[in-house]
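>>> No sequence on hand, only this structure:
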């Protein structure tokens, strides 16, 4: 919409009138009648019934229009014609809830709010003219709730008993009541007949607005169950209507893609914590950083802490109990396909001179995989040589981490929130608690994990063999979860005492510049966007069940079938493997084999495929066939 053009037209008129629904106000639902579907769900949930209120509401309005002598009916007359099987108190309750739901799902049209405020700023009188079964008083409540506060008066067709739609008679009446000439007034609305043609029929100037897209960029309901589609549509209409239009692209991806995931996980987590009657929950660094922010907003009365801990900081204290290098290696459940000796030394917090490495015919950049690492005699000899140093450090860290636990009141029944994945930290912590005989009874709540649930392990979505669709999804785009959950600080290496307080020793933050994009800024904006959605939507969906499928749907659509613009934005973002590596690798040569290798080795596999093929539909087919192959393999 050309807002500057509209502002110029406004400046040439004395009075500006606005339509309401789909003009100043948008509904966060797939269609206008979805209000009645939502009404049915809410009423039946409240009363414990299964009545077909949607059908009854539509029939009641049709009957009211047949029986009433006026051109337009009001909400009271509609409910007077409601299904006779409902008693009066039930009809009144349903009517009251309909008005409440309209207040809930109605939101300001951002572009038209700018126009409305422009009219206020240049002191143009504003009239509101609506064809609607709600009274002017009810319409005004909706407008005021959405910060439309400076209009002179609201005219509703149900109060005046005439409409804009038929011959523009409501316009004519407004002109008479306000003592205005048609040429003085510009009417702005979305309906080609009522707001444009009929306004012009009565001599007014008229501006027809473009309603735009109903749904945002990453909307696609394919793959959802039928009972999930209504809520998914509601969420995406909310996104389309409420996402700040002047924000940057990364913020918008955070809002639309990661916001629903954050909302779904937080609602699930709140239910889990309530069911287990936990009084303390600890969000493990670094994955818990943004999750903690959302949970604190959603459950302000539950004691929650951001807890500085990592696989490394828990594994370090238990190395003293290991009998071999192989035992040490097993503490880490996941290893990259290929890594350097420097990477191994860092994992075990070993500081060693090159002179010592040279003694064992090793260099920091020597490469291994997990199998070759375990059988390399040089590495085993090195670790045998420095094991007393490792054990001494391990014992010191065991004392410090135990002090940190008591300092932060990490004892008794505690909830632990983490990404999960291979559960390395869980297994290491369990081993440590057993060795030290500490009074900690942990319940784990993971965003996802490939390890099955049990009495103390709860998972929002299973990324193991049990649920193939999520395992396949993460095969193509796992690193985006890592990116989203990255905290703005380095990993916890261990603990130290500063001013009689145990503090974490943090590694340097990985993103300190030097790349083609500013990764730290990307993380900040992605999280800011997701948190913006969370804050604005959590009351909208307070009673709704946000299933895992719904929460992940936009993430799946973005990560599996990104646009070429998405790829341009994200391809050079570097992710943390054994080294910083861009999400999409560039081919070093023009050969077909080299292109295939660059795709296979790219952390963002689906993005790499689309960059090469320029075909999102092809990538969608690849994903489907790969899923079917894994499902029936």
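Happy to help now that I have it. The model shown is predicted, which means the values in this text are computed figures rather than measured ones.

>>> Could you use CA atoms for every contact and neighbour count after this?
Noted.

>>> now the strands: where do they sit in the stretch 401-550 of the chain?
Here the stretch 401-550 of the chain has its strands, by DSSP state E, counting those that start in this stretch, at 412-421, 440-449, 457-462, 492-498, 501-506.

>>> I'd like those strands written out as TSV, with distance to residue 400 and mean neighbour count added.
Listed next are the strands of the stretch 401-550 of the chain as TSV, based on distance: least, Cα to Cα, whole Å; neighbours: other Cα atoms under 10 Å:
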stretch	distance to residue 400	mean neighbour count
strand 412-421	19	21
strand 440-449	16	22
strand 457-462	27	21
strand 492-498	6	18
strand 501-506	7	16
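
>>> this is the other structure I want to compare:
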């Protein structure tokens, strides 16, 4: 038997033993629904040979949604909803614990059993990973104290000195694929082949491979014959890495502190980027001064293999060395074997996994969701100590951050949907109702102008329930409509209600007018109102004429198909404005309430992206249950519109709460705009993205949940300002 025959026979024997052991370890699960975590050769072997088991899917963080070996790679949400009984981690035991940490919530929160491929059960680390996690005791001062004790300070690069704006490093490959398609009309499966090329390099070419070796393999995998095209693709990847990498604030501070203290500074990285590209990336992020740059692909040594630390130890004999990095194994356990001190800092992804944010990952179903979540979360996780103050909860002390991370994704997704829906309905003009539409219209215009879209003209349309409902009154049925659908606050005196709802001031202080609404029946109120019918109609006619003067000043007269945009609603303003204009309007809402079907006319349409016909009392989505936070944020510099004057100019309510707070609310608007600009800059195919509503709803609800710790300085600005409910005005949604 020659060597090749011998090796083949050994391989056959090993495969047989592997499958026999698999069957022995998991025999009791034959009739259970099993998911295999991993897409390597061992997974393929199991699927080919152990057909008596019921495998319902695969898991892998980089290829969610793909079909591999005939099975779909499932998202967290799909695993939860697929009645999975067991997840088997098919991976080298050196990395299996890391994988378990990533998915352990599926066991704890959803009861899905998890085992390693060797049949053992992972050790649970329980609730202490959040509130009692010793990591939360670390801070920048503790790290600086460690630096003081050492002569040489070694810094890891990715997820330590720098972080990416995306959730997973492989999201960069997805962005490259989109860039190739939308900018160069090149349609290739870049992401999956790029991952495959890197794995091939590690297994068969050089464990310390560089980017040129990766692209040499990729050339064959993608059957690219044009070297210029190959170089162009590689340059796109490098440019996107440059764009996506940003400094981690506290670690940069520590880096500068080390230099100031006269320490020897080394940059130590396992990376396929050569010196030229890595130095360029470091310079771009203000990392200009260091004594040594140790790169695995050039030194042909690695942190993960240990020989890089052995080399570092030889370079600085008799020196006390401290290595700072994020990886539990290559930045902590391995250097400690070479008597190198370590200080572990968590990556943004690991901060999510070990904190109250981890539930967000359940709703990341595809690469679009992964990119969206990464971009929305990175400002909050730039410091590895950002969750320490809240012991696993995000500390929020900025309205800008609230706008960027929690409102930005929701508004972006809505505007992308709006553009598609308006095109489908052949809308010519879009009226963005005030005050909700103030920032939404700005974001709509930004996207339309950036992509030079043939889209409906946007108009920030001044309106309100008060201004439109009174101007729409033409008969007694319209008065009844307002009582039933607009002014429902019972904690008002009758005279106050009539003034607020109809603009009629009652001078006579009769006994009924002094009663509260809750003291009378609806019929009694309407009977009393009938005494003021003529005055009500006269005032309404005047307000309608003035409103029409304003409308005539806009470019909507000739438009046949007009849409209107609002936050969450039941269609009152849409119905009333349509009645004033004598034109049907098509409504586009973040969510519509159940009553809308009884309010707008049968000839009118209304769509809700995040929910249609929802019950404000029974719905469980964040956008519906926490819409009041949105009402506060979606506002404008002006107060509530009351009516228009004889010249068609708006008359705003004076001294409204949000008017005084707008400078602070505007910071939230600036955050939303910045998020949208970031997504536009990163994603060429943004217009075609389909982001998950569940993820966006979770993000929106996050800042008011136990996962966030909001400072009192921010809480004080979330004040209710309801024109129809004076008793609720001034209510703080956080504190009252």
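On my side now, so go ahead. Source: prediction; values computed, not measured.

>>> How close are the two chains, by TM-score?
After superposition, the two chains reach a TM-score of 0.72 (TM-score structural alignment, normalised by the length of the first structure), with 559 aligned residues with a Cα RMSD of 4.6 Å.

>>> one step back: which one of the strands of the stretch 401-550 of the first structure lies closest to residue 278 of the first structure?
Residue 278 of the first structure sits nearest to strand 412-421 of all those, at 6.6 Å, using Cα to Cα.

>>> Turn the strands of the stretch 401-550 of the first structure into JSON lines, including distance to residue 30 of the first structure.
Converted to JSON lines, the strands of the stretch 401-550 of the first structure look like this (distance: least, Cα to Cα, whole Å):
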{"stretch": "strand 412-421", "distance to residue 30 of the first structure": "33"}
{"stretch": "strand 440-449", "distance to residue 30 of the first structure": "29"}
{"stretch": "strand 457-462", "distance to residue 30 of the first structure": "27"}
{"stretch": "strand 492-498", "distance to residue 30 of the first structure": "46"}
{"stretch": "strand 501-506", "distance to residue 30 of the first structure": "47"}
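
>>> what's near enough to touch the counterpart of residue 631 of the second structure in the first structure?
Under the alignment defined by TM-score structural alignment, residue 631 of the second structure is paired with residue 482 of the first structure. Listed by Cα atoms under 8 Å, 6 or more residues apart in numbering, the contact partners of residue 482 of the first structure are residue 287.

>>> From residue 79 of the first structure, how far off is residue 482 of the first structure?
Distance, residue 482 of the first structure to residue 79 of the first structure, by Cα to Cα, to the nearest Å: 52 Å.

>>> quick revisit: nearest to residue 129 of the first structure, of the strands of the stretch 401-550 of the first structure?
Nearest to residue 129 of the first structure, of all the strands of the stretch 401-550 of the first structure, is strand 457-462, at 47.4 Å by Cα to Cα.

>>> what helices or strands is that closest one leaning on?
strand 440-449, helix 468-477 (3 or more Cα pairs under 8 Å, 6 or more residues apart in numbering; DSSP states H and E).

>>> I'd like to know which of the ones you listed lies nearest to residue 532 of the first structure.
Closest to residue 532 of the first structure of these is strand 440-449 (Cα to Cα; 19.9 Å).

>>> and the spatially most central residue of the second structure, what does it touch?
The structure's the second structure has its C-alpha centroid closest to residue 373; by Cα atoms, centre = their mean the separation is 3.6 Å. By Cα under 8 Å, 6+ apart, the contact list for residue 373 of the second structure reads 166-167, 364.

>>> Which single one of those is nearest to residue 96 of the second structure?
Using Cα to Cα, the contacts of residue 373 of the second structure come closest to residue 96 of the second structure at residue 167, 20.3 Å.
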